[in-house]
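Novice: attaching a predicted model along with its sequence, questions to come.
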Amino acid sequence: MSFRILDAGDAALTIEFGSIIDPALLAEVNALDAAVLRRKQAGELPGVIETMPTFRSLTVFFDPLVTDRDAVLATLQPLIAAAEHGSTTDGRHWRLPVCYEGEAAPDLAEVAGAIGIGEDEVVALHSGAEYLVYMIGFLPGFPFMGDLPAPLRLPRRAQPRVRVPAGSVAIATGLTAIYPWESPGGWHLLGRCPVPLFDARRTSPSLLAAGDRVRFVPVSAQECRAIEAGLASAEIDPMQWLESAPTPAENAA
C-alpha cells in the first residue's frame, strides 16, 4: 500500500491513499476512519477533534493546543498500515424510491437521445445497478455514488442550472447522486427521490454514509407524492428503506 501525508495547516493532516475513484481506495479510507474513531472513543487520541473522509483520503483535525502533528502521526502510522485490509462490505444496503416521470426527470429525454436508447432503457439501466456511496460532500448529506453503467457516463451539462430541486437524482461522469437541498448544479437530472437525506434532528443527520450501497426503485408520480405526504406527517420512517445493515461483529471487523 502506498500513501502520502499532506499537511493542512497547523491543525490538520491528510492521509492520501491514491488519486482515482476506486472501491479499494475507499475501503482503506473507511478502515482508517473507523480505526481512528475507535481509538478516539477509547481516549487514545487526545486532541483529535474529528475526521473527514473523501473518495481517496482522510483528513484528521486536531487541537494544536493539546497535541501536535508528530504525536498524531505517530499514533496513526500503525492504523494506516492496517487500513490496507479494509473491506467495502461493511456498509448498509438501501432501496430508495425514485420517480423517473414528468417534471421529476427534466433531462431524461435528453440523456436518452444523447446515448441513443429509449427513456425506459435509461431508467432500467439507472435503477438496475447497485451503487457504492463513495463519500458525503458538496452539500450536507449529498452522496457521491458509483459506478454508473457505462452507457450513462456523460460529462456534466454544458450549462449548469442555477437551481436544482431538492431530491433530484442526477448523473455525471461515472457517478450518480441525490441533491438533499435546492442548490445550483450541473449534473443531468433523471428523477426525484422523496426520502430526505439529511435531518439535523437525527443522531446521524446524514441518512447515507460512505460505504453504504444503494439501489433505486422506480415509483410513479402518485406514489412519490404519497411517500412525501407520509414522511411529512411522520407516518413513514425514512429507515424503512434500509434493506440490511451489518451485524455488530461485521462492524467490529
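Specialist: All right, it came through fine.
Novice: from here on, contacts and neighbour counts on C-alpha atoms
Specialist: Fine.
Novice: just give me the longest helix of this protein.
Specialist: helix 23-41 (DSSP state H).
Novice: check which residues of that helix are buried.
Specialist: Going by neighbour count (16 or more other CA atoms under 10 Å), the buried part of helix 23-41 is 23-37, 39-40.
Novice: over to stretch 124-140?
Specialist: 126, 127, 130, 131, 132, 133, 134, 135, 136, 140.
Novice: with stretch 94-112 instead?
Specialist: Neighbour-count burial for stretch 94-112 [16+ other CA under 10 Å]: 94-101, 104-108, 111-112.
Novice: same thing with stretch 148-163?
Specialist: For stretch 148-163, by 16+ other CA under 10 Å, it's 148, 149, 151, 152, 153, 154.
Novice: center of the chain, which residue is that?
Specialist: Geometric centre of the chain, nearest residue: residue 143, 3.0 Å, by CA atoms, centre = their mean.
Novice: so that one is in contact with residue 136, correct?
Specialist: Yes. Between residue 143 and residue 136 there is a contact at 4.7 Å, judged by CA atoms under 8 Å.
Novice: who touches both of these two?
Specialist: Common neighbours of residue 143 and residue 136, using CA atoms under 8 Å, 6 or more residues apart in numbering, are 208, 209, 210.
Novice: ok, the last one - contacts?
Specialist: Think residue 210. By CA under 8 Å, 6+ apart, the contact set of residue 210 is 30, 91, 132, 133, 134, 135, 136, 143.
Novice: same check, this time on residue 80
Specialist: Applying CA under 8 Å, 6+ apart, the residues contacting residue 80 are residue 32.
Novice: give me the three-state assignment for it.
Specialist: Of the three states, residue 80 takes helix under DSSP: H, G, I helix; E, B strand; the rest coil.
Novice: so which residues of the stretch 51-200 of the chain form strands?
Specialist: 57-62, 93-99, 131-136, 143-146, 161-164, 168-172, 175-178, 183-185, 188-192 (DSSP state E, counting those that start in this stretch).
Novice: wait, which of those strands is closest to residue 119?
Specialist: strand 188-192 (9.8 Å; CA to CA).
Novice: list the buried ones in the closest one?
Specialist: Here strand 188-192 shows 188, 189, 190, 191, 192 as buried, counting by 16+ other CA under 10 Å.
Novice: reformat the residues you listed as TSV; add distance to residue 220.
Specialist: Below are the buried residues of strand 188-192 laid out as TSV (distance: CA to CA, whole Å):
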residue	distance to residue 220
188	20
189	16
190	14
191	11
192	11
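Novice: this is the other structure I want to compare:
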Amino acid sequence: MAKYSLYINSDCSLIIEFEEEISLELSRFILGAKLAIEKASLEGFVEAVPAYNSLLLIFEPKAFQVERLLQETKELLDKTKSLAPSQSTRHDIPVCYHESLAPDLAYVANHAGIPTEELIKLHSQAEYPVYMLGFLPGFLYLGNLNKALHCPRRENPRPRVDAGSVAIGGDQTGVYPIASPGGWHIIGKTPISMLDSSRQNPAIAKPLDTIIFKPISLEEFNQYDH
C-alpha cells in the first residue's frame, strides 16, 4: 500500500497526498482508491479528482462531518488495491510533423542538438502513459518523454494554440484538445478530435491508458475531415 497523509482541504473536501514519487504504480493505486471510494457511496460524496500524487475528495457541505469522513476514508484506503494494468487501453494518435503545422519543431530540434528527423523519430517511437487529465477538458498529462527532448516552455506563451496541436513543455508532451492560450512548443498536429462532448467519456483516453503518436504526411493529414 502506498504511504499517504490525509488532510482537510476545505469546508467540503479532503485531500490524500501520497509520499511516493510519480510513477505508474502510484497512479494505479490512486485510481484504485478513487474507485473504492466511489463504490463506497460515503454520505454526501460528490466527486474524487485524481492527480499525479494526490486524490481530492469533494463532499456536499451539509454532509461534511469531518471526523466520520476521515475515519471512513482511512478505512477504505487501508483496504485499497491498485487498479489492474488490464483496465487500460492503447490509443494510436496520427500526427503530422510538417513544418507548416509545427512552428517550433526546428527550435526544439536545435535545443536538443539533433536533426528534426531524429526528433520526430524519438517522439513517435515512445509509448506514453496517461497519468491524469487537467489544465483543459480532455488534456492528457503524459509521461515517458525521452530526456533528449526535454525543453523549457516558451518565454512568451501564444495567445492561441489550435486544437490538435502536439507540443512539448519541460519534461512533458501532450495534445491541446481545444483551442486555448499555451506556452508549450508546437512540434506537430493531429487531425483527430481529442475531445467529444457528445460521448459519455468526452476525452479520447483515461488515466493509465497509453498513447502512441503515429507520423503521417501532410497529404494524409489533409485527407481527414477537419
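Specialist: Everything's here; your move. Here the structure is a predicted model, which is why all the values come from computation and not from measurement.
Novice: before we move on, back to that, which residue in the second structure aligns with the residue nearest to the centre of the first structure?
Specialist: Counting by TM-score structural alignment, residue 143 of the first structure corresponds to residue 140 in the second structure.
Novice: nearest residue to that match other than its sequence neighbours?
Specialist: Sequence neighbours aside, residue 133 is the residue nearest to residue 140 of the second structure in space, at 4.8 Å (criterion: CA to CA, 6 or more residues apart in numbering).
Novice: quick check, the one you found in contact with residue 209.
Specialist: No. Between residue 133 of the second structure and residue 209 there is no contact under CA under 8 Å: 11.3 Å.
Novice: ok, and what's touching the longest helix of the first structure?
Specialist: With CA under 8 Å, 6+ apart as the criterion, helix 23-41 of the first structure contacts 17-18, 45-46, 48, 51, 53-58, 76, 79-80, 82-88, 134, 210-211.
Novice: buried ones among these?
Specialist: For the contacts of helix 23-41 of the first structure, buried by 16+ other CA under 10 Å: 17-18, 45-46, 48, 51, 53-58, 76, 79-80, 83-84, 86-88, 134, 210-211.
Novice: quickly note the distance from the residue nearest to residue 140 of the second structure to residue 97 of the second structure.
Specialist: Per CA to CA, to the nearest Å, residue 133 of the second structure is found 24 Å from residue 97 of the second structure.
Novice: give me every residue that touches the corresponding residue of the second structure for residue 127 of the first structure.
Specialist: Matched to the second structure by TM-score structural alignment, residue 127 of the first structure sits across from residue 124. For residue 124 of the second structure, the contact set (CA under 8 Å, 6+ apart) comprises 212, 213, 214, 215.
Novice: keep only those of these that are in strands.
Specialist: Using DSSP state E, the subset of the contacts of residue 124 of the second structure located in strands is 212, 213, 214, 215.
Novice: still on that earlier bit, switch the contacts of residue 210 of the first structure over to JSON lines; also include distance to residue 7 of the first structure.
Specialist: Shown next, in JSON lines, are the contacts of residue 210 of the first structure (distance: CA to CA, whole Å):
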{"residue": "30", "distance to residue 7 of the first structure": "20"}
{"residue": "91", "distance to residue 7 of the first structure": "29"}
{"residue": "132", "distance to residue 7 of the first structure": "29"}
{"residue": "133", "distance to residue 7 of the first structure": "26"}
{"residue": "134", "distance to residue 7 of the first structure": "23"}
{"residue": "135", "distance to residue 7 of the first structure": "21"}
{"residue": "136", "distance to residue 7 of the first structure": "22"}
{"residue": "143", "distance to residue 7 of the first structure": "26"}
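Novice: nearest to residue 12 of the first structure, of these?
Specialist: After measuring those against residue 12 of the first structure - CA to CA - the closest member comes out as residue 30, at 17.9 Å.
Novice: gap between the closest one and residue 71 of the first structure?
Specialist: 22 Å.
Novice: same deal with residue 105 of the first structure?
Specialist: Taking CA to CA, one finds residue 105 of the first structure at 51 Å from residue 71 of the first structure.
Novice: now swap in residue 16 of the first structure and tell me
Specialist: Counting by CA to CA, the gap from residue 16 of the first structure to residue 71 of the first structure is 18 Å.
Novice: out of the ones in strands among the contacts of residue 124 of the second structure, who's nearest residue 161 of the second structure?
Specialist: residue 213 (19.1 Å).
Novice: residues in contact with whatever residue of the first structure lines up with that closest one?
Specialist: Under the alignment defined by TM-score structural alignment, residue 213 of the second structure corresponds to residue 216 in the first structure. Residues in contact with residue 216 of the first structure (CA under 8 Å, 6+ apart) are 95, 96, 97, 98, 126, 127, 128, 130.
Novice: could those residues go into CSV alongside distance to residue 158 of the first structure?
Specialist: Listed next are the contacts of residue 216 of the first structure as CSV, based on distance: CA to CA, whole Å:
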residue, distance to residue 158 of the first structure
95, 31
96, 29
97, 28
98, 25
126, 21
127, 25
128, 27
130, 27
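Novice: which one of the residues you listed is nearest to residue 7 of the first structure?
Specialist: The closest of the contacts of residue 216 of the first structure, once distances to residue 7 of the first structure are taken by CA to CA, is residue 130, at 35.5 Å.
Novice: neighbours around the residue nearest to that closest one when sequence neighbours are not counted, how many?
Specialist: The shortest distance from residue 130 of the first structure to any non-neighbouring residue, by CA to CA, 6+ apart, is to residue 215 (4.9 Å). A total of 19 residues lie near residue 215 of the first structure under the criterion other CA atoms under 10 Å.
Novice: ditto for residue 66 of the first structure
Specialist: 9.
Novice: go on, the one 4 residues further on?
Specialist: Counted by other CA under 10 Å, the residues lying close to residue 70 of the first structure total 9.
Novice: alignment lookup: it to the second structure.
Specialist: Per TM-score structural alignment, residue 70 of the first structure is aligned with residue 67.
Novice: do residue 112 of the first structure as well
Specialist: Aligned partner of residue 112 of the first structure by TM-score structural alignment: residue 109.
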